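> sequence first, then the predicted structure:
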Amino acid sequence: MDRNDSFREFVAAHQHALMRTAYLLTGDAHQAEDLLQSVLLKVLRRWSRLSHVERPEAYARKALVNQHISWRRRRVWTELLAAEPPDRPHSSEDSTLVRLVMRQALMGLPPRQRTVIVLRFYEDRTERETAELMNCSIGTVKSQTHYALARLRKLAPGLAPKLAGLETEEVYG
C-alpha cells in the first residue's frame, strides 16, 4: 500500500468526525469544509511521519483546533445573525429548536470558550485531552468551561435545564 492509499483510508475512516468538529468550531458548513480541507492538506504533507503514529486522528483534531484559532485571530467575520431561524422542514420541532438555539448561543461565545465546549461536551473529551488539544493547562480548561457555561446560560436561558449540573460535576469534580 502506498502513501496515498493509506491517507485515503485515513480520510475515509475519520472525515465525518473531523467535519463535525470543524462545523461545531466554525458554526458554518462552508467554513468547516475550508477548515477541514486546509488541515487535511497539512496532514497529507506530514503523512509519511504520521502514518506510523498510533492515533493520527488525534493529530488532525488538534490541527483543526489550532487552525480554527489561528483563522479567528486573522479574519474579520461578516456573519449576520438573523432574529429568527430560516424556515426549514422539521423532523422533530423541539430537538431542531434546541439545536438552533444551542448553535446560536455557541456562536455568541469567544473562540476559546466555544472550543472548550465543543471538545468537552460534543466530542466528549476529558479535561486532560482538551488541555492537550488546546495547548493549555487543565486549570485553563476548567475556567474557560466555567465562563462558557455561565455565558451560555445568559445567551440561551431556555437551555439552562440542559446545562444544569455540568459546572459542578464536570468542572470542579
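Structure received.
> C-alpha from now on. contacts and neighbour counts both.
OK.
> just the helices in this protein please.
Assigned by DSSP state H, the chain shows helices spanning 3-26, 29-45, 47-50, 56-74, 93-107, 111-117, 127-134, 138-155, 160-163, 166.
> residue 83: which of the ones you listed is closest?
Evaluated over the helices of the chain, closeness to residue 83 peaks at helix 93-107, with 10.2 Å, by CA to CA.
> here comes the other one, which I'd like you to weigh against the first:
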Amino acid sequence: MEASSHDDFREFVAMRSTALLRLAVLLTGGDRHAAEDLLQIALMKAYGRWAQIEQPEAYVRQILYRQQVNRWRLRRHRAETTVPVLPEPGGDVGGESDSELRIALWAALGRLTKRQRAVVVLRYFEDLPEGEVAALLRCPVGTVRSTAHRSLEKLRGLVPELGPERPAEQARPLSYTAKEMRG
C-alpha cells in the first residue's frame, strides 16, 4: 500500500471509527467486546482493498453487516445468550425521560432474535429500504417486511412507551428514537 493510501486509511479510521463502532454495538446486541472485534475484522478487510474502494464508509458498513450475518449463521445451533436478571417493566410513562426511554429501547433490542435485531437496525437505525435490507441479509423482501412487523410488535410489548396507544403529544416513531441512540 502506498504511503498516501495508508494515510487516507488512518484518517478514515480516526474520523469514522466511533460511528462505525456504534453500529457494530447495535448489530451485536450491545456486546461492546464483540462489536470491537467485528469492527476490527471489517477494518482489516477494508485495509487490504483500500486502494480500490470508492466509498469507504459504505464498504466498511457492508462488511460489518455481512460479517455479523455470517457470525449468526455459524452460531445458529447455539442458544441465545441470556441475562441473569430481566429489566423491570416500566411504570408511568408520563415522567419518563428520553434517556430512560433510550435505555429501555436498548434493553429491548437485546431481547430480540438476531434476525429481528438486524432488520430493526438496518431498517430503522440505518434507514435502509426493504430491498437493500433483503439483499444484505440474503432473504426475500417479504421476510424483511414480516420480520420488521413482528420485531416492532415485540419491541412495543417490551417497551410500551413505543406503542401506538401513547398520547399523540408523547408519541414518537421508533426510527426517531433509534436515531437518537446514536448520541
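Perfect, I can see it now. These numbers were taken from a predicted model, which means no experiment stands behind them.
> could you get me the TM-score between them?
Once the chains are laid over each other, their TM-score by TM-score structural alignment, normalised by the length of the first structure reads 0.76; 157 aligned residues with a CA RMSD of 2.7 Å.
> so who does the counterpart of residue 128 of the first structure in the second structure touch?
Aligned counterpart of residue 128 of the first structure in the second structure: residue 131 (TM-score structural alignment). Contact analysis of residue 131 of the second structure by CA atoms under 8 Å, 6 or more residues apart in numbering lists residue 141.
> measure residue 131 of the second structure to residue 67 of the second structure for me?
19 Å (CA to CA, to the nearest Å).
> same question for residue 154 of the second structure.
To residue 67 of the second structure, residue 154 of the second structure is 25 Å away according to CA to CA.
> and what of residue 97 of the second structure?
For residue 97 of the second structure, the distance to residue 67 of the second structure - CA to CA - is 35 Å.
> mind checking which of those two has more residues around it?
residue 67 (16 against 10; other CA atoms under 10 Å).
> that one reaches residue 40, doesn't it?
No - with contact defined as CA atoms under 8 Å, residue 67 of the second structure does not reach residue 40; the gap is 11.0 Å.
> counterpart of residue 120 of the second structure over in the first structure?
Counting by TM-score structural alignment, residue 120 of the second structure corresponds to residue 117 in the first structure.
> and its match, what does it touch?
With CA under 8 Å, 6+ apart, residue 117 of the first structure has these contacts: 145, 148.
> if I look at it, how far off is residue 163 of the first structure?
Note on residue 117 of the first structure: its distance to residue 163 of the first structure, by CA to CA, is 11 Å.
> leaving out chain neighbours, which residue sits closest to residue 151 of the second structure?
Nearest non-adjacent residue to residue 151 of the second structure, counting by CA to CA, 6 or more residues apart in numbering: residue 116, 5.5 Å away.
> distance of that neighbour relative to residue 152 of the second structure?
Distance, residue 116 of the second structure to residue 152 of the second structure, by CA to CA: 9 Å.
> more neighbours: which of the two?
residue 116 (21 against 18).
> correct me if wrong: that one contacts residue 146.
No - counting by CA under 8 Å, residue 116 of the second structure does not reach residue 146; the two are 9.8 Å apart.
> for residue 81 of the first structure, find the nearest of the helices of the first structure.
Closest among the helices of the first structure, using CA to CA: helix 93-107, at 8.3 Å.
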